[in-house]
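**Student:** give me a model of this one.
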Amino acid sequence: MEDQRKPITNNMQLAKKLPMWKVDPQIQTLVEATCFKHFLRFHEGNSVNQNLSLLTALAYFYDRDESVFSFGDKKSFFVDFSLEDVLYITGLSIDGDPVTGVENVSAHAIAHELNIHETEVDELYFKRKKAKTNVRLDLNKLRTRFEKVPEECLDCDAYLKAYLLYLLGTVIMPNNTEGVSPIYLPLLGRNTVNKYAWGAAMVGFLKNSLKDTKALLDEGKTGSISGFVYAIMVFALERFACVREELSLRSVSDNISHKELEPKSEHQGVKELRSKDKEQRSDQEEPLLISNGLMTRAKSNKLKEAVRDILKQGMLSDQEGKELVTTTLVVIQVQEG
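**Tutor:** Got it, this is the predicted structure:
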């Protein structure tokens, strides 16, 4: 029987605009001091492409009620695209003040944030034919106005805000237009931007988009996921080995050599001690094996004993002022019925 599922459509047009902004070295230095620093890599010729087949499959498995990916005939297995995933993939903060923005940003407020005259604001608005009022700034006009930074700029905060707002509008929280809301401008200053949980905002935006997309797919319509879908693709490749095998890829973490993870300035003697300590911990820690099947009292006691030992190690390490390092992994499989 032919697969009747509707594929999702490409929604990367706005993301392709990001590399168009030629980041001035002065602004690059400021961006590198923020949680958005890793997005500068997309200006180095690294393209952002979608695997529509992968994203379509993921969208069909999305549970709108639980906001997770669910698998199995009875939805007995759940995988969450979580805050930790976004932190790991993007480096964006997941702990901080909520990204709520400022309501009803006036032309005067925009002019103040971007350090321009109020008459210039009208030229930056994204003009919609049937709209009574302008509520978004045009991405193209924003880039044209703020891409070039004066030499020896004494106060580049406005140019930093403009670039980060452009980043939000093209990659982090895009909409179906080429406009971006100015409500985030007060949050994007060099002294304030790192105080906010941008990673949490990204998760919320992507999950809302997944929910809307799945609603369309359930109705037999075509949808598209808005937001930084690259994060969802990396999430799938990291979480599901079968996807990597299908695409003949390896885990991102597998592609990083141990030498790349070692501090370059670390003394050779410290490296030897670290290696010796790792071998000792590897010898001491044995895997906890609990057979499949029903969770019997004996299995429960075995699990409780393992967890109790971990907590005990933590208390002793805390008293001695040491950091607890454990490789214990506990996997619990729940079967209905």
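**Student:** going forward, measure contacts and count neighbours with C-alpha atoms only.
**Tutor:** Fine.
**Student:** and the one helix or strand L30 maps to, how far out from the chain's middle?
**Tutor:** Here L30, judged by DSSP states H and E, is contained in helix 25-31. With CA atoms, centre = their mean, to the nearest Å as the basis, helix 25-31 stands 22 Å off its chain's centre.
**Student:** here is the second sequence; please produce its structure so I can put it next to the first one:
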Amino acid sequence: MVGLIRSPASTFREEESIDSKQQGRSKEEGVNRGKGLCFERVDEFDGDEPVVNDIDGNEEQTNIPTVEHHTDIPDVDHPMDMLSSSEVVATPFLRGLVGPSIPTNFSCHVAAKIWNNEVVVSTFVERWQPETNSFHMPFGEMFASLDDVSTILGIPMTGTSVSTNNLSRDEAVKVLVKLLGVSKDDAVVELKEAQGQLVPLEWLHENFQSVSNADSNDFIHYAARAYLLLLLGCTLFVDKTTIRVSVVYLKLLEDLNLVHSYAWGAAALAFLYKQLGMATKSTVRQIAGYMTLLEAWIYEHFICLLQEELDRLEAHEVIWDPYISKRDNHPFAEVAYYTGLLKCIDIVEPYHPDRFLRQFGRMQTILPPPLSPVS
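**Tutor:** This is a model prediction of the structure:
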């Protein structure tokens, strides 16, 4: 399998599929995800605060926003007119992003609850076990498989390995000059500013955003590589600063006709495994990697997100296969059954789908020993 490091594959027993009724509450059943609570859609309520049911089914008052269903729709000219002034974001959207396409009411959107790293990411990081590369839950192990990555991101899982030698400072300068067409002096300055074999994302944006069809083919190719490098630095391979990207990925973009042939999904998962493992260290205060992928996976599989709720979570409360009704458009990626090692540049991480077979609709077998750590 190209792009993956081969290892003896596990055997998977074809067992009875998990009853779809136990996959979790679907959106059609009117259950909305909330901040550690299981919200039910309500037609009306008395008083100022809605009544919700907690994980044990007990009613309680809360001031956490819920999705409300009303038969009477207000007569407004624009959905924004329904928002109070406190619901409109006055500060920049997510890491300072600004622009005409950026929503101004993000703080009251359900996605804002999922993007809250303090609530979601840290809660799951403390359950991460680097030896098995999985979350250890009260009922067993779970984590994003190659099928999850394929379905959520839609990028290749197989193909040429995302692998190349690391660069020295001089080699990084040469790569920038050759593949982005910048001067040697500019390349040296930017590498020095980024403090390593990296370049600032803002620098890529400023130098190549003005590309047009009137430019030479060479400059258009430079701009295309700069855009792809910027994209990788903003998504799959985000570092802790979130404002720079390694030049080593630029080497993989030299031939633009081959970019689609790389196993970007497997590389992204290996990179995320590594960052989660580092984040479990008591001295680490930040985490790198594609958090949107992690948060989307959590959103699809879990309804309750707070620590005390996860501690009491049972297997039947997990949405094991959230894509079961979407398989016509997102066929199951058979490569998800692969057991072995995933690679991203100099990162090599074990991949153990046999430790979370229930995510594939199968019976969980006795867990085999994990692969030995790779130094």
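**Student:** for R127 of structure 2, see how far away the residue mapped onto Y125 of structure 1 from structure 2 is.
**Tutor:** Residue pairing (TM-score structural alignment): Y125 of structure 1 is matched to L191 of structure 2. L191 of structure 2 is 36 Å from R127 of structure 2, where distance means CA to CA, to the nearest Å.
**Student:** and these two? which has more neighbours close in?
**Tutor:** Each of L191 of structure 2 and R127 has its neighbours counted (other CA atoms under 10 Å); L191 has more, 20 against 15.
**Student:** next secondary structure after the helix or strand hosting the more buried one?
**Tutor:** Taking DSSP H and E as the definition, L191 of structure 2 sits inside helix 184-194. With elements assigned by DSSP H and E, the helix or strand that comes after helix 184-194 of structure 2 is strand 198-200.
**Student:** in structure 1, what stretch matches the very next helix or strand once past that following strand?
**Tutor:** Sequence order places helix 201-208 as the next helix or strand after strand 198-200 of structure 2, per DSSP H and E. The aligned range for helix 201-208 of structure 2 in structure 1 is 139-146, by TM-score structural alignment.
**Student:** just the buried positions in that stretch, please.
**Tutor:** Burial within stretch 139-146 of structure 1, assessed by neighbour count using 16 or more other CA atoms under 10 Å, is assigned to 139-140, 142-143, 146.
**Student:** specify which member of the residues you listed is nearest to Q50 of structure 1.
**Tutor:** Proximity of the buried residues of stretch 139-146 of structure 1 to Q50 of structure 1 (CA to CA) peaks at L139, which lies at 21.9 Å.
**Student:** now do the strands in the stretch 51-200 of structure 1.
**Tutor:** Ranges of strands in the stretch 51-200 of structure 1, per DSSP state E, counting those that start in this stretch, are 62-63, 68-71, 77-79, 137-138, 179-180.
**Student:** quick check: which of those strands is buried the most?
**Tutor:** Mean neighbour count (mean count of other CA atoms under 10 Å) peaks for strand 179-180 among the strands of the stretch 51-200 of structure 1, with a mean of 26.
**Student:** and it, what does it pack onto?
**Tutor:** strand 137-138 (3 or more CA pairs under 8 Å, 6 or more residues apart in numbering; DSSP states H and E).
**Student:** quick one on the thing from earlier: where does the helix holding L30 of structure 1 end up in structure 2?
**Tutor:** Helix 25-31 of structure 1 covers no residues of structure 2 once aligned (TM-score structural alignment).
**Student:** ok, stretch 229-239 of structure 1 next?
**Tutor:** The aligned range for stretch 229-239 of structure 1 is 291-301, by TM-score structural alignment.
**Student:** residue in structure 1 paired with F39 of structure 2?
**Tutor:** For F39 of structure 2, no residue is aligned by TM-score structural alignment.
**Student:** excluding sequence neighbours, find me the nearest residue to F39 of structure 2.
**Tutor:** N32 (5.2 Å; CA to CA, 6 or more residues apart in numbering).
**Student:** now the helices: where do they sit in structure 1?
**Tutor:** Assigned by DSSP state H, the helices in structure 1 fall at 25-31, 52-60, 83-90, 107-114, 118-124, 139-146, 157-167, 198-218, 229-239, 241-246, 258-261, 268-284, 297-319.
**Student:** in the shortest one, what's buried?
**Tutor:** Right, helix 258-261 of structure 1. Buried-residue list, helix 258-261 of structure 1, by 16+ other CA under 10 Å: empty.
**Student:** same check, this time on the fifth one
**Tutor:** By neighbour count, with 16+ other CA under 10 Å as the criterion, the buried positions of helix 118-124 of structure 1 are 118, 121, 124.
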